[in-house]
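# predicted model and sequence below, questions to follow.
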Amino acid sequence: MIVIAGNKLTNFDDTMLPELERIIYQKKMGSSFEQQYDSMDEFLFELHMRGRVVEAARLLNKSGIQFAGFKNTRCNDAFWTITEYGGIQLKDGVAPRDAINDIFRNGSKYAIECATAIVIILYKAVLDSINPEQFDRLFADLLLFDWHYNSNLRILRRSNVQQAEAGDVLYFENPDFSPKTPWWRGENVILLENGKYYGHGLGIRSGSEMIAALNKYRVPDSNKSAYLSDSYEQLYFNYFRQFRTGVRSSRVRAIIGGSAFSIYI
């Protein structure tokens, strides 16, 4: 259930939404969990950003980027330098937006581990949702390394994975991972709109397929299966609304609390 400014959203003309956002909206409407927003604008911007996260995950999956531990990190040295601990540091004089976009355009020049890949996806989603000049200002000192990220990449931690939606970051835990393959102690993933997950190194799979893949990397004779963690993360969508371009061209109709509204998106 979706609640806007204290009133239930009972009908919304979703025909003007992009297909991906429409799918996310319909799943929100069918959810048994109440989701509250201060305004319709806040709700629509979240739909938009969730769509951008899913798109970025699919783009990275097709980019040719490879999986590697920190010791074997690779990057395009026209945009980045590799730190002594395997991070990727933005070069002086390079625009952050150009460096992030290069990862998706020239993925074969990059090799990273899974947590870094998730953070890259989130940066890309933010870039595609706000004014590019604002992105460059917010993330002028980009460093890509594990779960270390710029303080302006606002991420919220949630505790009930049953409430997770497309565009959220989840984690498959592998408690009995083999010490020979410590990088398979788990898999950070993006939940996609079709209920599947994208994880760097394992690609796009269902939940059962993610678990089966991780179970191949356990200690011998283990009886502890990998599993989906109950906690998850999501972008602080509403924080980024202040940095968007603000261009609107399509009008949709919504009924909130019994009253009809025309809204530009």
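Yep, it's here.

# please count neighbours and contacts with C-alpha atoms only from this point.
Fine.

# how close does the residue nearest to residue 201 when sequence neighbours are not counted sit to residue 219?
Nearest-residue entry for residue 201: residue 67, 5.4 Å, with adjacent residues in sequence omitted and distances by Cα to Cα, 6 or more residues apart in numbering. Going from residue 67 to residue 219 by Cα to Cα, to the nearest Å gives 22 Å.

# what's the longest helix in this structure?
Among the segments of the chain that qualify as a helix by DSSP state H, the longest is helix 40-62.

# take this one as well and set it beside the first:
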Amino acid sequence: MIRIVNSSQGIPLASLHGVHRDIYMELEASNELFEYTTAAELFFELRLRENIMNAALDLHNSKAVFSSFQYSSFNPAYWVKGDRGYLLRPDVLPSEAIRDVFMNGHMYGFECSTAMVLIFYKAVLDSIRESDFNYLFNGLLVWNWSYDPDLFIITKRGEEFIRGDVVYFYNPDHKDPIWLGENAVVLGPNKFFGHGIGVKSAPEMIAALNTLRKEGATRSAYLLKQHSRLNVRYLFRFSKNIW
């Protein structure tokens, strides 16, 4: 359910189109309360979630490969490999380095949790002022679920997923640790993007993970009842749009 604190009325549904309308209707239909200070803050969430979905599809088309840390790769013009991940070079801007992942994906290899963090960074870059992005995320270290505190990812229990959420398909009988599960962006009803598997329905995601189980496995992969989201209220203060 949507509640706008400083307004007696919501946003007229007729004013929304395409994916913004779809996201709005999912927020409104949810049993969870989505509370906003102003209508502009709500519009920011619609745009941010759209940008998450767009970044997921851009990564899917980028030719970045799925890889463990041992065999991973990042463009050395922007990133330096260390013991805990890839550190932003001091002579480049965070915005340029994040864009490069999506523009030159053939130079990158990483696993699915790193993919989700990079998707979140790209969506935030497309949603806030670039100068603020470069200030907030100077000195980035990227790998797995390592991320700057200003990215402000919130993970909660629940199974009411909204487009732009990140969910997790757990694979308890995995053969290799890298296939313990698959993080995925919600793209629509029963439509997900997971780096290394692609754009699939939930049954297709589970079927793919089930091919990556150890010999004699008896437990199927399944979708966990949890989701990860960005803190809209915090990021809204840096919005590049004047509403």
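Now that the structure is in, tell me what you want to look at. Everything quoted here is computed from the prediction, not taken from an experiment.

# and residue 231 of structure 2, how many neighbours?
Residue 231 of structure 2 has 14 neighbours, counted by other Cα atoms under 10 Å.

# now check structure 1 for the residue matching it.
Alignment note (TM-score structural alignment): residue 231 of structure 2 maps to residue 236 of structure 1.

# need the contact list for its match.
154, 155, 156 (Cα atoms under 8 Å, 6 or more residues apart in numbering).

# what's in contact with stretch 221-229 of structure 1?
By Cα under 8 Å, 6+ apart, the surrounding residues in contact with stretch 221-229 of structure 1 are 161, 170-176, 186, 207, 211-212, 214-215.

# export those residues to CSV and append columns for neighbour count and secondary structure.
Supplementary listing: these in CSV, determined by neighbours: other Cα atoms under 10 Å; DSSP: H, G, I helix; E, B strand; the rest coil:
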residue, neighbour count, secondary structure
161, 17, helix
170, 26, strand
171, 21, strand
172, 21, strand
173, 20, strand
174, 23, coil
175, 18, coil
176, 21, coil
186, 24, strand
207, 17, helix
211, 20, helix
212, 14, helix
214, 23, helix
215, 24, helix
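
# which residue is the nearest non-sequential neighbour of the counterpart of residue 195 of structure 1 in structure 2?
Under the alignment (TM-score structural alignment), residue 195 of structure 1 maps onto residue 190 of structure 2. In space, not counting the residues next to it along the chain, residue 190 of structure 2 is nearest to residue 201; the distance is 5.0 Å by Cα to Cα, 6+ apart.

# residue 113 of structure 2 too?
Closest residue to residue 113 of structure 2 in three dimensions, ignoring its sequence neighbours and counting by Cα to Cα, 6+ apart: residue 144, at 4.9 Å.

# equivalent analysis for residue 103 of structure 1, please.
That would be residue 110: by Cα to Cα, 6+ apart, it lies 7.1 Å from residue 103 of structure 1.

# trace residue 43 of structure 1 over to structure 2, please.
Alignment note (TM-score structural alignment): residue 43 of structure 1 maps to residue 42 of structure 2.

# residue 54 of structure 1 contacts residue 193, correct?
Yes - checked against Cα atoms under 8 Å, the pair residue 54 of structure 1 and residue 193 is within contact range at 7.2 Å.

# tell me which element the residue lying farthest from the centre of structure 2 is part of?
Summary for structure 2: using Cα atoms, centre = their mean, the residue whose C-alpha lies farthest from the chain's mean C-alpha position is residue 216, with a distance of 33.4 Å. For residue 216 of structure 2, there is no host helix or strand (DSSP states H and E).

# residue in structure 1 matching it?
Using TM-score structural alignment as the criterion, the counterpart of residue 216 of structure 2 in structure 1 is residue 221.

# ok, now how distant is that match from residue 209 of structure 1?
Looking at residue 221 of structure 1 against residue 209 of structure 1, where the rule is Cα to Cα, the gap reads 20 Å.

# got it, and residue 106 of structure 1?
28 Å.

# so where do the strands sit in structure 2?
Counting by DSSP state E, structure 2 has these strands, from start to end: 2-4, 34-36, 65-66, 79-81, 86-88, 109-110, 141-142, 153-157, 166-170, 181-188, 191-194, 198-200, 222-223, 226-230.

# right, and those - which one's nearest residue 28 of structure 2?
With Cα to Cα as the measure, strand 2-4 is the member of the strands of structure 2 nearest residue 28 of structure 2 (5.1 Å).

# against residue 217 of structure 2, how distant is the closest residue to residue 221 of structure 2 other than its chain neighbours?
Nearest non-adjacent residue to residue 221 of structure 2, counting by Cα to Cα, 6+ apart: residue 171, 4.2 Å away. Counting by Cα to Cα, the gap from residue 171 of structure 2 to residue 217 of structure 2 is 10 Å.

# and for residue 57 of structure 2?
When Cα to Cα is applied, the distance between residue 57 of structure 2 and residue 217 of structure 2 equals 32 Å.

# just residue 229 of structure 2 next, same as before
Counting by Cα to Cα - residue 229 of structure 2 and residue 217 of structure 2 are separated by 32 Å.

# if you count surrounding residues, which of these two has more?
residue 229 (17 against 13).

# didn't that one look like it was pressed against residue 165?
Yes - when contacts are counted by Cα under 8 Å, residue 229 of structure 2 is listed as touching residue 165 (5.5 Å).

# I'd say the match of residue 43 of structure 1 and residue 36 touch.
Yes - under the criterion of Cα under 8 Å, residue 42 of structure 2 makes contact with residue 36 at 6.1 Å.
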